[in-house]
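# next comes the sequence, and after it the predicted model I'd like to discuss.
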Amino acid sequence: MELQQMRYVVAVAETANFTRAAERCRVVQSALSHQIARLERELGARLFDRTSRRVRLTPAGEAFLPAARQALDAAERASAEVAAVSGELRGRLAIGTIPTVTAVDLASALKSFQVRHPHVRITLRAGSSDELAERVRQGDLDIAFLGLPPSVEPRGVRGRALARGELVAIVAPGHPLADMADVDLHRLSKEVFVDYPAGTAARAQSDEAFAAAGVTREVAFEVTNADLVARLVRLGLGIGMMPAAFVTELPNVHVVELRDPPTRVEHVIWSRLRPSPAAAAFLHALDIPEDQTSE
């Protein structure tokens, strides 16, 4: 069994197509197909069901894929560790972030890191705090930036709280609340809301504050990204709640400060295992000690 065969299997699984997988791996399709067939003979099981219309993993393929990814990650990690001994930083740096992170200028930090370490392959994925934390625990991401309610701490990872901030309401220009100051949650609860899906960390920040104030509200529009929240608010379909440090990036909405605002805490997290050389270097660039732990 060879690492290259595992790379081919992963590529086919992710593209669901032998031709696209071969293009990704920069080989001719016949060579890729031959190596996968050779691996299947060695394993004594088919990894893919192939038809003229689709390619999908068999149960054996589903079982093989996670182990293949782990083997490839381990091989890349071993190569990066050896290179680090000689002073060269390489390998991958997989980062996840919520779209509304403000405690770190992530784009500038990534640019500076790339200039300093051009041989590191950087990837960035945006998502919800819950999803990103799980991907760090599973090893899919090296580092993630989250936004959580004050009552929640990341579990099963190492991490550090970066900043604590308040939420503000955002409303359409001309909304009755636009010219009001010192609005409380009781008044706000009379409005229709645009918010994140129930059960997510982003939604919990507001839900917990309204519950503590003893009021309920109607969330008519549940969406998964900040830009869509702002667009629906801008069109007057509801009002939203956003971190005060983030709303300056949203055009054509009016900000309403609150008397009893919800709060959120931004965290950076990484694996409980020793960070890769690239991840350790990125944390160091952010002046974050690696030995701080959230349990």
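Received, thanks.
# going forward, measure contacts between C-alpha atoms and count neighbours the same way
Noted.
# buried residues in the helix or strand containing residue 65?
Taking DSSP states H and E as the definition, one finds residue 65 inside helix 59-85. Going by neighbour count (16 or more other Cα atoms under 10 Å), the buried part of helix 59-85 is 61, 64, 65, 68, 69, 72, 73, 77, 80, 81, 84.
# ok, the last one touching residue 280?
Which is residue 84. No. Residue 84 is beyond contact range of residue 280, at 11.1 Å (criterion: Cα atoms under 8 Å).
# doesn't residue 125 lie inside a strand?
Yes. In this structure, residue 125 lies within a strand as judged by DSSP: H, G, I helix; E, B strand; the rest coil.
# what about the strands in the stretch 1-150 of the chain?
In the stretch 1-150 of the chain, the strands defined using DSSP state E, counting those that start in this stretch lie at 48-50, 55-57, 91-97, 120-126, 143-148.
# now for the second one, which elements pack on it?
Under the contact criterion of 3 or more Cα pairs under 8 Å, 6 or more residues apart in numbering; DSSP states H and E, strand 55-57 touches strand 48-50.
# report all helices and strands that the strand it packs on contacts.
Contacts defined by 3+ Cα pairs under 8 Å, 6+ apart place strand 48-50 against strand 55-57.
# and the comparison structure, right after this:
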Amino acid sequence: MNILQLIYVLEVAKYHNVSKAASRLYLSQSALSQQISRLEKELGYELFSRASHGFYLTERGRQFCDAAQPAVDSWQQFQRSIGFENSRCKKNLRIAMGSRVYSNGLFQDIASFFDNLPDLEVTFITEAGFDYLAGLKDGSIDLALDRLPPHSLMNDCPPLDCCNLIGESQCVLMSPMDPRSTMEYISPRELQGSAMITGLEGSIEDRTLKETFKNHGISPGRVYRSDGIHTVINLIRSGKGVAIGPRSFASYYGVAAVPLNPPGLVYLSFICPADRSSSPEIVMFRKYLLDICSHRF
């Protein structure tokens, strides 16, 4: 149980309607319903009676809300007082986000989480070529939501606290018109001499691609590089080359995705420096994302 779940219950109780409460909370209806059901399971009793005309508190639900409202009021007052005592300087959380956040439909959930923390200013860094490992090392970002590169590329990283959120098949992304797009699988060796599309020279994407090709003893043909995901996708769609990426990119960006063989999972991970992993906002945010991903994916 966490303070966000208390807020969710109170909003549903106020409107007797999950759709209206979800709109107020900037959540999807399904995400809010999952949070309520999860809390009821944890408590061992129902908070609401569900009917065609709305959601209404049970007797235990009313008792729960009577106890929850002062707790929420105190939490919000605490947030305000902390901001005031710090000369109203809001705390800033800087998050690097890879494209997998969007292709897996997580961004709206992330934005909704921070809507309920008004005293925390959030900066999202979304450039495709941004080296988040360097950012974590020099302190310019606080955490990253992205895939981890191969261990061989992480030798000079600070100690990291990482947890996996979503695992996806690693695929070769290509134009739907590419003759190979109907293949069930494709091996790395079948990419020998293919034109490849990746991030800027020296970026995590570029170094990961080079490592993959080196491990399989193959060489690409022409290499197109860009620091913008939309340019990368346009190059793929137009048939200029192929890229390696997650299956979720296929439906989100309108490209074909053929799984690599041998198959393997690549994870969207929650990544932060070990010395910051116990800060309250990071602990709460990590738990929130783990709860969502464990029930949705």
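Happy to help now that I have it. What you are looking at is a predicted structure, and each value in this text was computed from that prediction instead of being measured.
# next helix or strand past the lengthiest strand in structure 2?
For structure 2, the strand that runs over the most residues, judged by DSSP state E, is strand 160-174. Scanning forward in sequence from strand 160-174 of structure 2 by DSSP H and E, the next helix or strand is strand 196-198.
# matching residues in structure 1 for the following helix or strand past that next one?
As assigned by DSSP H and E, the chain's next helix or strand after strand 196-198 of structure 2 is helix 204-215. Mapped onto structure 1 using TM-score structural alignment, helix 204-215 of structure 2 covers residues 201-212.
# what residues does the matching stretch touch?
128-130, 147-150, 185, 189, 195-198, 216-217, 241, 261-264 (Cα atoms under 8 Å, 6 or more residues apart in numbering).
# rerun that using 10 Å as the cut-off
Contact partners of stretch 201-212 of structure 1, identified using Cα atoms under 10 Å, 6 or more residues apart in numbering, comprise 98, 128-131, 146-152, 166-167, 185-186, 188-189, 195-199, 213-217, 222, 224, 240-242, 260-265.
# now those residues: which count as buried?
98, 128-130, 146-150, 166-167, 185, 188, 195-196, 217, 240-242, 260-265.
# what are the ranges of the helices in structure 2?
Counting by DSSP state H, structure 2 has helices at residues 3-15, 18-25, 29-43, 59-85, 100-103, 107-115, 132-138, 204-215, 229-237, 248-253, 280-296.
# flag every buried residue along the fourth one.
Spelled out, that is helix 59-85 of structure 2. In helix 59-85 of structure 2, counting by 16+ other Cα under 10 Å, buried: 61, 62, 64, 65, 68, 72, 76, 83.
# next, count neighbours for the residue lying closest to the fourth one once chain neighbours are set aside.
Excluding the flanking residues, the one nearest residue 65 of structure 2 by Cα to Cα, 6 or more residues apart in numbering is residue 10, at 6.5 Å. Residues within reach of residue 10 of structure 2, counting by other Cα atoms under 10 Å, total 21.
# residues touching residue 10 of structure 2, list them.
Each residue near residue 10 of structure 2 by Cα under 10 Å, 6+ apart is listed here: 4, 16, 21, 61, 62, 64, 65, 66, 68, 69, 72.
# how close does residue 82 of structure 2 get to residue 120 of structure 2?
Note on residue 82 of structure 2: its distance to residue 120 of structure 2, by Cα to Cα, to the nearest Å, is 11 Å.
# er, residue 105 of structure 2 actually
Separation of residue 105 of structure 2 from residue 120 of structure 2 (Cα to Cα): 23 Å.
# more neighbours, the two?
Applying other Cα under 10 Å to residue 105 of structure 2 and residue 120 shows that residue 120 carries more neighbours, namely 17 against 12.
# find the nearest non-adjacent residue to that one, please.
Spatial nearest neighbour of residue 120 of structure 2, excluding adjacent residues (Cα to Cα, 6+ apart): residue 91 at 5.1 Å.
# what's the answer for residue 235 of structure 2, then?
Residue nearest to residue 235 of structure 2 in three dimensions, not counting chain neighbours: residue 241, with 6.7 Å by Cα to Cα, 6+ apart.
# and that neighbour? What does it align with in structure 1?
Counting by TM-score structural alignment, residue 241 of structure 2 corresponds to residue 238 in structure 1.
# distance of its match from residue 219 of structure 1?
Counting by Cα to Cα, the gap from residue 238 of structure 1 to residue 219 of structure 1 is 9 Å.
# more neighbours, these two?
Each of residue 238 of structure 1 and residue 219 has its neighbours counted (other Cα under 10 Å); residue 238 has more, 23 against 18.
# was I right to think that one contacts residue 221?
Yes. Using Cα atoms under 10 Å, residue 238 of structure 1 is in contact with residue 221, at 7.9 Å.
# give me the common contacts of the two.
Common neighbours of residue 238 of structure 1 and residue 221, using Cα under 10 Å, 6+ apart, are 192, 193, 194, 195, 229, 232.
# give me the buried subset of the residues you listed.
Buried by 16+ other Cα under 10 Å: 192, 193, 194, 195, 229, 232, out of these.
# let me see the contact set for the last one.
Looking back up the chat, that one is residue 232 of structure 1. So residue 232 of structure 1 contacts 171, 172, 193, 194, 221, 223, 238, 239, 240 (Cα under 10 Å, 6+ apart).
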